[in-house]
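Novice: Can you look at this prediction? I've put the sequence above it.
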Amino acid sequence: MTTEAVDAGRRGNRRERGAIRRALRGALRSWRGRIGLVMALAVLALAFLGPLVAPHAATDFVALPSSPRGPGYPLGSDGLGQDVLSRVLLGGRKLLLLAVLSTGLALVLGTLIGVTAAYRRGWAETALMRGVDVLLAFPQLVFVLLVVSVLGTPTWLLVLTVAIAQAPQIARVVHAGAQDICERDFVQAVALWGVPPRQVIARHVLPSLSTPLAVEAGLRLGFSIVIISGLNFLGFGVQPGTPSWGVMINENRLGMASNPWGVVAPALVLAILAIGTNLFTDAFARAAFGEDRADDTVIGSGMGATP
């Protein structure tokens, strides 16, 4: 019976890996998935290939402040007379790298908390999940602002703070899914063999959570982009003169009457990235969980609720 349970667990893990591939194919067959992927990839290409084609350096002065478009600066100049197009092309790489790092760290922290609570049960589950509830009581942006305003904004602290703000939602989702998995026969059988909990979790629990974690990764990436760009808008996390889409919106809002592209261009890029990421994540969730469960899964995850 024990061997049969373990074999069943292995088959379940293989099915889960196959489910991710099927969900990706299903997402790419839907209009949501195709449009979302194209939008997201377009912004990624702009961010990472843009520095190679930017016509000017980020701090080059090309015209009078807030000038409309002209030869050599097709989107006009910003509030300091710098080329808007060049700063848009140069302003996305660091933002996206920080968002990816924050999301990856949040996934690690949230998964570790959620799985440990579900597997250990008892006082460990109570302590971990009550700590998660406390963090969920703070709005993410307020929590991040509180930390960075007190401790400063070195890059590592910004990434860590955004990750901590995102981790509780992931922990709630992972905890809900891992509770059922940890009660299955194959997990109980492996534990009875004396396999260390670390190996049980890594080999038999986590593979069964790969699909909801993939959905979480897409959702949390979108939130990380919004939080970091919001911090940049408020002046946190970037040095003066450094091009950043969030900073550009703040710097050029007073000159919109003369040249609206200083605000419209970076805002449009951020909107396209956020919409594209959410569309593809929604398509993936629909392909993975079905039309009926997808909306509840995405909405519940975004609010930090258990699915």
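Specialist: Thanks, I have it.

Novice: Please count neighbours and contacts with C-alpha atoms only from this point.
Specialist: Noted.

Novice: Which residue is the nearest non-sequential neighbour of the residue nearest the centre of the chain?
Specialist: Centroid-nearest residue in the chain: L221, 1.1 Å away (criterion: Cα atoms, centre = their mean). Nearest residue to L221 in three dimensions, chain neighbours excluded: T103, at 5.6 Å (Cα to Cα, 6 or more residues apart in numbering).

Novice: pretty sure the one you found is in contact with A214, am I right?
Specialist: No. Applying Cα atoms under 8 Å, one finds T103 not in contact with A214, separated by 11.5 Å.

Novice: sec struct for V115, please.
Specialist: Put simply, V115 is helix when judged by DSSP: H, G, I helix; E, B strand; the rest coil.

Novice: all strands of this protein, in order?
Specialist: With DSSP state E as the criterion, the chain has no strands.

Novice: Please give me every residue in contact with the residue nearest to L221.
Specialist: Going by Cα atoms under 8 Å, 6 or more residues apart in numbering, T103 touches A163, Q166, A217, R220, L221, S224.

Novice: Most neighbours among those residues, please name it.
Specialist: Neighbour counts for the contacts of T103 peak at R220, which has 28 neighbours (criterion: other Cα atoms under 10 Å).

Novice: where's the nearest residue to that one once chain neighbours are set aside relative to T161, distance?
Specialist: Closest residue in space to R220, ignoring its immediate chain neighbours: T103 at 6.0 Å, by Cα to Cα, 6+ apart. Taking Cα to Cα, to the nearest Å as the measure, T103 falls 11 Å from T161.

Novice: what do you get for V200?
Specialist: Following Cα to Cα, the distance that separates V200 from T161 is 30 Å.

Novice: quick one, which of those two is more surrounded?
Specialist: A count of neighbours by other Cα under 10 Å puts T161 above the other of V200 and T161, at 22 against 19.

Novice: ok, now which ones touch the more buried one?
Specialist: T161 makes contact with V144, V147, V148 under the criterion Cα under 8 Å, 6+ apart.

Novice: another structure for you, compare them:
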Amino acid sequence: MNRLPRMTPLAALGLGGLAVFLIVALFAPWLAPHPVSAVVGGVWEPPSATALLGTDNIGRDLFSRLVWGARVTFIIAALATLLAFLIGVTLGFYAAFRQGWVDQVLSRLNDLMMAIPTLIFALVVLAVLPKTMVVLILVMAVLEATRVFRIARALAADIVVLDYVEVARLRGEGWRWVVFREILPNALSPLLAELGLRFAFAILFLSTLSFLGLGVQPPIADWGSLVKDNKDGLVFGVFAALIPGAAIAILVVSVNLVVDWMLHKTSSLKGAHRNG
């Protein structure tokens, strides 16, 4: 009997790091010693009992803002990723199932969206629309959905030609039944891995927008805005900007380690299925 591949040490390390950040985001009100905008000392003070990681550019507790920023970063990135998958997977599967002109229209519209540089498109839209969290999530989701559509359509195109899908078509099943009962279960593993990758990209994209001033707006803080607020301290030898930057890097690496293991697991299961 073939056994599932065990979690590697690197995957366990990534999962542990992801769990730590998730706990910090969930329990931010209890872990943060100060409110997100509370001034507790002078500008860029060193770590102390009042401010565990020191203070930021206007004297706020950097540790508290890092903890609150974890919640904001997780919520926006997770909601944008889930919405992107809802849009991209639904349209991708529908295009692969219907084929013909429906597939051509949706695919060409998706190609048109992908031809526009993602960051430039987001900057133009966010410069015109109100800079609210809802608008930010919608813009990120629409842009990410184009990548998800391409993956979902490619997966579904390989599945719709299989015998059991043809049998479902001949039985007269509608596209919803075929998509959710036949295609989705057989494409779930690679889609879950892609979900992790999209989540990592969403974190980086959100941080980039916030660093440019078009992401999360004050007094709310995310990790990208923390880097932006404290970047000038690097000139004076103050490394407050590197702490949220390190948090972004560690979280993205943790997600990638888990995704790599999931991809390896999926490949191993496919190989076991062929050999069985």
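Specialist: Okay, I see it. Note that the structure is a prediction, hence the values are computed from the model and not measured.

Novice: Number of residues surrounding the aligned partner of I113 of the first structure in the second structure?
Specialist: Using TM-score structural alignment, the partner of I113 of the first structure in the second structure is L91. Other residues within reach of L91 of the second structure, judged by other Cα under 10 Å, total 22.

Novice: can you tell me which residues contact the closest residue to L91 of the second structure other than its chain neighbours?
Specialist: Nearest residue to L91 of the second structure in three dimensions, chain neighbours excluded: F149, at 6.6 Å (Cα to Cα, 6+ apart). The contact partners of F149 of the second structure, by Cα under 8 Å, 6+ apart, come to I87, G88, V89, L91, G92, N110.

Novice: Would you map the helices across the stretch 51-200 of the first structure?
Specialist: Remark: helices assigned in the stretch 51-200 of the first structure by DSSP state H, counting those that start in this stretch are 84-90, 93-120, 122-136, 140-151, 155-182, 185-192, 197-200.

Novice: residues in the first structure aligned with stretch 43-61 of the second structure?
Specialist: Under TM-score structural alignment, the match for stretch 43-61 of the second structure is residues 65-83.

Novice: ok, residues contacting the matching stretch?
Specialist: The contact list for stretch 65-83 of the first structure (Cα under 8 Å, 6+ apart) reads 55-56, 58-64, 84-85, 251-252, 254-256, 258-259, 261-262.

Novice: if we go to 7 Å?
Specialist: Residues from elsewhere that reach stretch 65-83 of the first structure (Cα atoms under 7 Å, 6 or more residues apart in numbering): 56, 59-64, 84-85, 251-252, 255, 258-259, 261-262.

Novice: The residue nearest to the centre of the first structure and G152 of the first structure, how far apart?
Specialist: From L221 of the first structure to G152 of the first structure the distance is 23 Å (Cα to Cα).

Novice: Whatever residue of the second structure lines up with V247 of the first structure: what's it in contact with?
Specialist: Aligning on TM-score structural alignment places V247 of the first structure opposite S225 in the second structure. Shown in contact with S225 of the second structure (Cα under 7 Å, 6+ apart): S210, F211.

Novice: mean shift of stretch 222-230 of the first structure relative to the second structure?
Specialist: Mean deviation of stretch 222-230 of the first structure relative to the second structure after superposition (mean Cα distance after the TM-score superposition for the first structure): 0.9 Å.

Novice: That stretch maps to which residues in the second structure?
Specialist: Alignment of stretch 222-230 of the first structure against the second structure: residues 200-208, by TM-score structural alignment.

Novice: So what touches stretch 100-113 of the second structure?
Specialist: The contact list for stretch 100-113 of the second structure (Cα under 7 Å, 6+ apart) reads A95, A96, T146.

Novice: Just give me the mean distance for it relative to the first structure.
Specialist: Its matched residues in the first structure lie on average 1.0 Å from stretch 100-113 of the second structure after superposition (mean Cα distance after the TM-score superposition for the first structure).

Novice: Where in the first structure does that stretch fall?
Specialist: Across the first structure, the stretch matching stretch 100-113 of the second structure (TM-score structural alignment) is residues 122-135.

Novice: how far does that stretch sit from the chain's center?
Specialist: Remark: stretch 122-135 of the first structure is offset 23 Å from the chain centroid, using Cα atoms, centre = their mean, to the nearest Å.

Novice: Pull out the buried residues from it.
Specialist: E125, L128, M129, V132, L135 (16 or more other Cα atoms under 10 Å).

Novice: what's the answer for stretch 76-88 of the second structure, then?
Specialist: I76, A77, A78, L79, A80, T81, L82, L83, A84, F85, I87, G88.

Novice: between the contacts of T103 of the first structure, which is closest to G241 of the first structure?
Specialist: Checking the contacts of T103 of the first structure against G241 of the first structure by Cα to Cα gives S224 as the nearest, at 22.6 Å.

Novice: Tell me who's in contact with the residue nearest to that closest one when sequence neighbours are not counted.
Specialist: Excluding the flanking residues, the one nearest S224 of the first structure by Cα to Cα, 6+ apart is A99, at 5.1 Å. Contact analysis of A99 of the first structure by Cα under 7 Å, 6+ apart lists L221, S224, I225.

Novice: which ones are touching the first one?
Specialist: What it means is L221 of the first structure. Shown in contact with L221 of the first structure (Cα under 7 Å, 6+ apart): A99, V100, T103.

Novice: And the last one, by the same measure?
Specialist: Contacts here follow Cα under 7 Å, 6+ apart; on that basis I225 of the first structure touches L96, A99.

Novice: for the second one, same thing?
Specialist: With contact taken as Cα under 7 Å, 6+ apart, S224 of the first structure is in contact with A99, S102, T103, V162.
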